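**Q** return atomic coordinates for the entry below.
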Amino acid sequence: MRLKLVAVAIAALAPVVAMLGYNEIATRVQRSHEVRAQAAQAARQASSEVERIVEGLRSLLIAVTSIPSVRHLDAVACDDALASLSAKVSNIGAIFVIRTDGSPVCGSVPIPADASFADRDYVRKALADKQFAAGNYTRSRVSDSAVIPFAMPVIDGVNVTAIVISGIRADWLQARITERGVPRGNAVTIADAAGVIVARVPFPEKFVGTVIPDEFQPLIHANQPGTIEVTSQDGTERVLGYRPITPPSSPLYVSAGFSKDEAFSPIDRATIINLLGIVAGGLVSMVLAVFIGHRFILVPITEIAVVMTRWKAGSVDARTGMRPTDELHAVGAALDDLLDELDRRRVLNEKTEEERTLLVRELAHRVKNGFALVQAIARQTFARADPDRYGSFSERLTALASTYDLILSKEGSASHIRQVIEAALLAHSSDQDRVSISGPNLMLSPDLALPLSLILHELATNATKYGSLSVDTGKVDIRWSENDGRIDLTWQEIGGPAVVKPTRKGFGSILIERAFPSGAKAETASDFRADGLRFELSFQVAEQEVDLGVTSGRCDEGGNA
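**A** I've put the predicted structure just below:
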């Protein structure tokens, strides 16, 4: 029962757990969408800032191309102008002008006369496209610092006459990203077209100057921005928002990664708290279920069971003493009412039984008086005139009286067939070894016991006069069995004088044939064998009269009648 109560408590918690599980999944899905949106937004903001920086440098280089000394390649005036301009812009390393063959003309810092920039890809691109061009992360040949170089052609009509070159300092760009800051676990990466990382937060000292892994290279030149889940080079699982290179406005690749652990840490904490709450609530529910179930369910049930067991064992005064305050106590109160009613009926039945017993005893007394009166009348009427017939009549009357004694001693109820047979044969054989009986222990109603007693008495009388009981060596064997509601009885005489079949049918024969009522459907058969009479009797009994117990033996402990 306790396990069932615990199961009920678990079943009650199941919907709560299911709802929390659903909310957990829904919250995580929603949070995943939020993180992706935030990563995309962070990448877009970082890319926008890089675009503003590049656009500012582009505007600066356009302005430089408009300086007369630059357009006329006046080296002395150009040096002064560029030096003055460079001092006012902190994010660039140097500004210088070169000819179309790559040789230097002037600059904000001294440039070796033998230096050449013709091999730089951004220079060749600016000459070929005649527009603003960005290079990859490199070390400047002028300032020897890490820069992202840019070139702007100086155009006179349709011809490129010179190229203005400058670059965004990588250390300045790194400082700018670092100043913006990123939440713990997040990361911002800026890389050039070759995938070389030019700035990164966190761990710039570990990643700046290295190349983005091959599996992420397709993101640099992707067709459009997007978000993916990745495991970064630092081993952190992140949701990565990325912005691919789209020249000329966005010459650098930008990505912003949000740590999944950090992004989902509030949800994870809430999940742990919810799980602990569920476990604690489940334990409390189970304890309360066991306690309340024991107090309000198990105790009443146990008390009812104990009362029933005590009453069954004989304690007729056992009661639960419950009041119908709830369903179980109502059952206990109903049980008390039932036991009170059964006790009342028991007392009434005992009183009725006493009255019936008294009536039966009075009836038995009157029946015996009736038999005695009949016997006295018979004796006075023809005892002297016909002693033999009187003796036969007296014996039959005595057998009938004995059977009535047996039936009345059972107070009008059914009698054992063995006892009926023993009573019928009591007057015919004092030798216990001469009559044997055996068969199952069956019950007979009074309307069957009386005719059976008369028939057996008649057979015993004939056996005493003419059959096996008329000599000292003769015996009688009586056996019976029950099959499908019928009793089959066999009377077998053994060791008597030779049997002669009677020539006429006397009163005894008629009695044997007609003793049973028609409802018994009695059948008889007599076989007058030379070695002894064999009589077979079969009659119908009601099912309730048959007792399933079986006995085998003879009339008494010695096995004889």
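**Q** drop to CA atoms for contacts and neighbour counts, all remaining ones
**A** Noted.
**Q** tell me which other helices or strands the one helix or strand E229 maps to touches.
**A** Here E229 sits within strand 226-231, counting by DSSP states H and E. Counting contacts by 3 or more CA pairs under 8 Å, 6 or more residues apart in numbering; DSSP states H and E, strand 226-231 packs against helix 2-65, strand 237-243.
**Q** next up, for comparison:
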Amino acid sequence: MRAKLVAVAVAALAPVIAMLAYNEVAMRLQRSQEVRMQAAQAARQASFEVERIVEGLRWLMVAVTAMPSVRHQDANTCNEALTSLAANVPNIQTLFVLSPAGTPICGSAAIPRTTNFADRDYFKKALQTKAFVVGRYTKSRVSDSPVLPLAMPVVEGDRVRAVVVSGIRLDWLQNRVTERGIAPGSAVTIADDTGTILARVPLAERFVGTVIPPDFQKLIHADEPGVINVMSQDGTERVLGYRPISEAGLPLYVSAGFSTAEAFGPIDRATVNNVIGIVLGVATAFCLSMFIGKRFILTPISHIADVMERWRGGEAAARTRMNGTDELAAVGASLDRLLDELDCRRTQNESVEEERMLLVRELTHRVKNGFALVQAIARQTFARSDPDRYRSFSERLAALGGTYDLILSREGLASPIRAILTAALRAHVASEAQNVSLDGPDFVLPPDLALPLSLVVHELATNATKYGSLGTECGTVEVLWKRDGKRLVLTWTESGGPTVINTGKKGFGSVLIERAFPAKFEPKCLADYRPEGLVFELSFTAVEMKAEIDAIASKVEIA
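**A** Okay, the predicted model is just below:
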């Protein structure tokens, strides 16, 4: 019952737990989508910032290429103008003009005349494309600090007359990214087209100037922006939004990532709290179900079961004394009414039983009187004319009367086979009990089997007394019976008597033996006239009655 109560509690909690689990999964999916959108948005904003910076410097350099001193390569005027301009633009390192051969013409800072920039990739690309070029991570030959070089050719017709060169200070770019601020656990990375990191938050000192790992190189030149889950170089798992380099748009790779631990931290904490709450709720529900179940279910059921056991044990006054409106109280009250009705019926049955016993005793008396009357008529009719037949008839009538006494003493229901055999043999072995032995399992026969069996055994004993082993002092009779499936097999074995001779004639006793049993019991009998004594086997179908075998019958001995 306790297991059933637990099952009920689990069934009651299952929908709540399922709903909480569904909400948990839904919240995580929603939060995952929100974080991915935030990562993509953060990457987009960072890329817009980079584009704005680069685009502003591009227009600055376009303006420089339009200056007369630059176009006419007036070194003194150009130096003054570039120096003044560079002083007002804090995000660039220097601003100078190079000849197509890579030698300096003028600039915002003094450059040795022997310095040549013809080997720089950004310078070569500017000469080749005749367009604005954003270079790669470079150590400046002027200041020896890391910069992101920019180049703008001065074109007249189809010929490049000079190249205006500048560089974004990476320390300024790093400060600009840092000032924007990021959420705890987040990261922003800016890299050139080779994957060299130009600026990074956090841990700039560790990663600036290094190359993005090969696993992420494919993102730099991806076909379109995207969002992925990655394990960053600093060991943090992040949702990463990235913006690849594009020919018509962004000249640099930009990525922004959010730490999954930080992003899902509130949900994880809420999950832990929910789990703790669920565990406490389940434990509380189980405890309450056990307490309430024991108080309102188990205790009443145990009380009802105890009353039933006491009533079965003979305590007729046992009652639940339960009343109330709940179902178990109604069951207890119904049980009390049932027991009251059973007691009433038992009282009525006892009264009827007393009347029946009175009738049985009256019937027994009348049957005995009937037998006595028949006995008297027989004695008056042929006791003198035929004493032998009268004695045989009288013995048979006595055996039948003994069997009726046995049946009537057992209230007409059934009799143990041992008691039936003892009653049938009593007239023949009253003084020679040692000559007969009975052996077999306890078995109760109904009245319609007890009477014919009594008559058969009486006839066998009569014949044994006249012609067989019971007619001598040393003769013995062994009666054995056993169960064989649904049939009962009884064997009558004589020994120690005179030599047996089968004359083939059938007297009244032989016919009685063969025809005593009703056909519905499928009787079979077999007589073996052995020289040392008769062996008679009788079998018939017998189903044991549902009655207790008389304890006294098992102890009956032939007296």
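**Q** re earlier: deepest-packed of the helices and strands packed on strand 226-231 of structure 1, please.
**A** strand 237-243 (a mean of 26; mean count of other CA atoms under 10 Å).
**Q** what's the mean deviation for whichever helix or strand comes after that strand versus structure 2?
**A** Per DSSP H and E, the first helix or strand lying C-terminal to strand 237-243 of structure 1 is strand 253-259. In the superposition with structure 2, the average deviation recorded for strand 253-259 of structure 1 is 1.6 Å (mean CA distance after the TM-score superposition for structure 1).
**Q** where's A18 of structure 1 relative to D144 of structure 1, distance?
**A** Relative to D144 of structure 1, A18 of structure 1 is positioned 64 Å away (CA to CA, to the nearest Å).
**Q** tell me the SS of the residue of structure 1 most remote from its centre?
**A** Going by CA atoms, centre = their mean, the residue of structure 1 most distant from its centre is A385, 95.1 Å out. Here A385 of structure 1 takes the coil state, with states given by DSSP: H, G, I helix; E, B strand; the rest coil.
**Q** can you tell me what I228 of structure 2 aligns to in structure 1?
**A** Superposed on structure 1 with TM-score structural alignment, I228 of structure 2 falls opposite I228.
**Q** my guess is that match meets V239, correct?
**A** Yes. Between I228 of structure 1 and V239 there is a contact under CA atoms under 8 Å: 5.8 Å.
**Q** okay, and the common contacts of those two?
**A** Counting by CA atoms under 8 Å, 6 or more residues apart in numbering, the residues touching both I228 of structure 1 and V239 are R36.
**Q** how far away is I407 of structure 2 from S69 of structure 2?
**A** From I407 of structure 2 over to S69 of structure 2 the distance is 149 Å, taken as CA to CA.
**Q** tell me how many other residues crowd K482 of structure 2.
**A** 16 (other CA atoms under 10 Å).
**Q** and it, what element?
**A** Per DSSP H and E, K482 of structure 2 falls inside strand 476-484.
**Q** now that strand, how far from the centre of its chain.
**A** Strand 476-484 of structure 2 sits 59 Å away from the centroid of its parent chain (CA atoms, centre = their mean, to the nearest Å).
**Q** give me the contact list for that strand.
**A** Here strand 476-484 of structure 2 has contacts from 435-441, 469-470, 488-497, using CA under 8 Å, 6+ apart.
**Q** OK, contacts around V543 of structure 2?
**A** Contacts here follow CA under 8 Å, 6+ apart; on that basis V543 of structure 2 touches 445, 486-487.
**Q** now list the buried members of those residues.
**A** 445, 487 (16 or more other CA atoms under 10 Å).
**Q** mapped onto structure 1, which of the contacts of V543 of structure 2 hold?
**A** With both residues aligned by TM-score structural alignment, their matches' CA atoms under 8 Å, the contacts of the contacts of V543 of structure 2 that structure 1 also has are K486.
**Q** go through the contacts of V543 of structure 2 and flag which are in strands.
**A** The strands, defined by DSSP state E, take in 445, 487 from the contacts of V543 of structure 2.
**Q** secondary structure class for T473 of structure 1?
**A** T473 of structure 1 ends up coil, using three-state DSSP.
**Q** now do the strands in the stretch 351-500 of structure 1.
**A** Applying DSSP state E, counting those that start in this stretch to the stretch 351-500 of structure 1 gives strands spanning 415-416, 435-440, 443-444, 475-483, 486-494.
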